[in-house]
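Visitor: sequence first, predicted model second:
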Amino acid sequence: METLILCIDRDDDLGVKANVRGPVIGREANVEAAVRLATADPEDSDANTIFGGIKVLDDLAAKGVDAELVTLAGDKNIGIISDQKIANQLDALLKNIRFESAIFISDGAEDETLLPIVQSRIKINSVKRIVVMQSANLESTYYIIKHAFNDPKISQTFFVPLGLASLIYAFFLMIDYPQGAIIGILAAVGLYMLYRGFGDPISVYGERIKDSFHSGRMTFLTYLAAFLILVLATVLGLARVWELYTREGIWYYGVVPLATVFINTTVWLYVSAFLIADVGKIIDCYRSRVSTFRYIIPAFFVISMGLLFWGASTYLMSISTVIGGSSIDPAVGVQYFVYSIVAAIVIALVGIKVSTSVRMEENQTLKGSNNADT
């Protein structure tokens, strides 16, 4: 086959709205898919993109060029998950059908972010953007804003923070504590922004946890236990800080001492959570006969980091005049800090040694199995 005409539905509107699974191969299949999508949502631009690909296919066929039209569909979780699905579909397509070059059909900048993925697998000779022409009255500001808010991707980003802020403010007004509304609103909006910022990794981890549950892997239980420990550690740390805050107030203790108390209270629980999750990975890798050495060094380094944070926070508490100073002698605090640094270095070196030994043993085992096969 000479030319691949490639259309991409990154957010899988074909599957969500028209119940059409990608990839869609061939002119007739794409015509049917575009009609079903346009019928389900006449305003979806992906339907116009497919029709644009059909026109390009017909023009090439009239010139005697051997071409094929293919539409790839991603996932509603735009980002790593959707791009991986598109890449897998493209790899399977190019494995079964050989194309010399491709024409990329796009409806905007979002689809064109996938150009590097496509270019790494096949040469692209042309990029054609499909622009839908509308009448002047439909291009008014009201129409644009109205339809933007009807788009789930935009409305979720815009309305969710406002809704959270309104609910939190109403709750604190109801309990007659308006000062807490500021703290609650900032915390909720901050968490939401972190979730949006780390949305792709969170989605990937969610898919991994779901897969580990259905496949009966140990990581499901260890991840769940680690999550519960993280929540418990955070609650305990915040409770300790809140106890000090309500006793004298933040202006008496200061931000740094309160942060030191939080770290000293939670550090070993956080370390335990990571180690439990890491043990689950090691067990699953061992059961699957997959290399485990890359999970060994992080465990030792996390313990080393825990020692450093614990030693530093203990020393800071010992020299503080408002927290811990009466119960922890500064000389003892210095000793704890120095000992923690030495122990952290020793544990890190042990981790490197153990990981190197495991890697060498696994490489020797792999070489032995290869020699036996030959």
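Guide: Thanks, I have it.
Visitor: okay, CA-based contacts and neighbour counts for the rest of this
Guide: Noted.
Visitor: at which residues are the helices of the stretch 101-250 of the chain located?
Guide: Using DSSP state H, counting those that start in this stretch, the helices assigned to the stretch 101-250 of the chain run over residues 109-112, 115-119, 141-150, 152-174, 179-197, 199-214, 218-248, 250-253.
Visitor: for the stretch 251-374 of the chain, that is, sorry about that
Guide: For the stretch 251-374 of the chain, helices defined by DSSP H, counting those that start in this stretch occupy the ranges 255-287, 296-319, 330-373.
Visitor: what's the helix or strand containing T71 packed up against?
Guide: According to DSSP states H and E, T71 maps onto strand 67-73. Under the contact criterion of 3 or more Cα pairs under 8 Å, 6 or more residues apart in numbering; DSSP states H and E, strand 67-73 touches strand 3-9, helix 13-18, strand 24-25, helix 27-40, helix 45-62, helix 80-96.
Visitor: looking at the helices of the stretch 251-374 of the chain, which is closest to V65?
Guide: helix 330-373 (47.0 Å; Cα to Cα).
Visitor: count of neighbours near T260?
Guide: Applying other Cα atoms under 10 Å, we find 20 other residues in the vicinity of T260.
Visitor: any idea how far the residue lying closest to it once chain neighbours are set aside is from D91?
Guide: Nearest non-adjacent residue to T260, counting by Cα to Cα, 6 or more residues apart in numbering: S313, 5.4 Å away. Per Cα to Cα, to the nearest Å, S313 is found 51 Å from D91.
Visitor: below is an additional structure, to be compared with the one above:
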Amino acid sequence: MSTLVVCVDRDGGIDHETPVVGWETIRGLVTEIGIDDPEDSRVNCLLEALRVGRDLRDSGETAIVAVVSGGGEGVNSDRAVAEQVDELVDAHDPSSAIVVTDSANDERLVPIIESRVQVDAVDRVIVRQSHDIQSTYYLLKQFLGDEELRGTVLVPIGAGMLAFPLLLLLADSVAVAMASIAAVIGLFLLYKGLGIDDLVSTLPSRARTAFYSGQVSLVTYVVGAGLALIGVFAGGINAAGMSAESELLVAVRFLFDSVPWLAAAALAAATGRLIDELLAEQPVSTALMNLPFGVVAIGLVVRGFSGYLLERAGVFEPFVVPSFEAGPVAVEGFAVSIWGRLAIYIVAGVVVSLLGVVFTSQMNDAGERG
């Protein structure tokens, strides 16, 4: 039974042809590296490999002490270590291995060694006097090496530190400066956290693909954007013309006037997406088929509640149904109560939602039969 005690150096700082095999050879290598740089942590790693090999020999096992080294970070370095491990396994055929490292960076090579020989233990060597310093150093190094994490954390912090003195000079108020920076950082984190950046980055390619493939949704998305813009302007114009003192009523009036347009925009976009899926002759998800009905139902309910609040506040007069005649049928005009008006919108929303459920069910049944 033989055990391979392998000291791993991913950074490639050992100025010697690797793999280095043999207890005496490695002891000489320790002296050479220690004289060149006594503060090098590799000295402790090599000494630990020698100690483990000695303990195994004292317990009656056959220990092969070796050192493998890469050429820095990256694929080429890891492949160099893999080739050296293959060479050791072919030459000595060990039954197991003990990996000795001096950093978290070197421990990334453990899976490579495990794929070639059974690893019984991983021995990480950290000098006692610098345990916290070294651990912190490698943690910061790994953090700074992650481009995405670095951009998400360091960029808003740096921008905030630069903007703070400028805002302080312009606003002459610490509270305003801090609130502005917090709002911008919050928006940035939401932008990253919700994946909006990924959506924005892929939007041009998706639009180009949709344009060349002749998808209906490309046109309906443009129509939806136009309807949404009209809704915002319509709601803003009517809300700006109110003389109400309550800001809440202004917001409700904006919602009341813009909801039909916004619902129509969402309906156009959802309908175009649904048509594309149907034309593709692929299974359409239940949620996508039910989406247009859900958009209309939500729009009706929101319109009903906002109208109820405005009528309750005296902004709107009660809705009056004019009198009309249709042949022998004559209906006198009457006013719909505030609760009746709300109930009509809610019932209409529920009915549209139920129609969506029926439509989705029939489409699914037709798809199963087909």
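Guide: That came through, no problem. In this text, all values refer to a predicted model and were calculated from it rather than measured experimentally.
Visitor: circling back: quick one: neighbours of the residue nearest to T260 of structure 1, just the number.
Guide: S313 of structure 1, neighbours per other Cα under 10 Å, totals 23.
Visitor: which residues touch it?
Guide: T260, V261, I263, N264 (Cα atoms under 8 Å, 6 or more residues apart in numbering).
Visitor: switch to 10 Å and redo it
Guide: Going by Cα atoms under 10 Å, 6 or more residues apart in numbering, S313 of structure 1 touches 257, 259-265, 267, 307, 333, 336-337.
Visitor: just send those residues back as a markdown table, with distance to F171 of structure 1 too.
Guide: As requested, the contacts of S313 of structure 1 are arranged in a markdown table below (distance: Cα to Cα, whole Å):
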| residue | distance to F171 of structure 1 |
| --- | --- |
| P257 | 30 |
| A259 | 27 |
| T260 | 31 |
| V261 | 29 |
| F262 | 27 |
| I263 | 30 |
| N264 | 32 |
| T265 | 30 |
| V267 | 32 |
| L307 | 41 |
| G333 | 43 |
| Y336 | 45 |
| F337 | 44 |
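Visitor: quick one: buried ones out of these?
Guide: Among those, the ones that count as buried by 16 or more other Cα atoms under 10 Å are P257, T260, V261, F262, I263, N264, T265, V267, L307, G333, Y336, F337.
Visitor: show me what the residue nearest to T260 of structure 1 aligns to in structure 2.
Guide: By TM-score structural alignment, S313 of structure 1 lines up with S306 in structure 2.
Visitor: do the same with E361 of structure 1
Guide: So, by TM-score structural alignment, E361 of structure 1 is matched to A366.
Visitor: now that match: how far from F359 of structure 2?
Guide: For A366 of structure 2, the distance to F359 of structure 2 - Cα to Cα - is 11 Å.
Visitor: more neighbours, the two?
Guide: The neighbour count for A366 of structure 2 versus F359, taken as other Cα under 10 Å, is higher for F359 (16 against 10).
Visitor: is the more buried one in contact with N290, as I believe?
Guide: Yes: the criterion here is Cα atoms under 10 Å, and F359 of structure 2 meets it with N290 at 7.8 Å.
Visitor: joint contacts of these two?
Guide: Common neighbours of F359 of structure 2 and N290 (Cα under 10 Å, 6+ apart) are S353.
Visitor: quick check: V16 of structure 1 touching L37?
Guide: Yes: contact status for V16 of structure 1 versus L37: in contact at 9.5 Å, counting by Cα under 10 Å.
Visitor: when these two are compared, which one has more neighbours?
Guide: It is L37, of V16 of structure 1 and L37, that has more neighbours when counted by other Cα under 10 Å, with 26 against 14.
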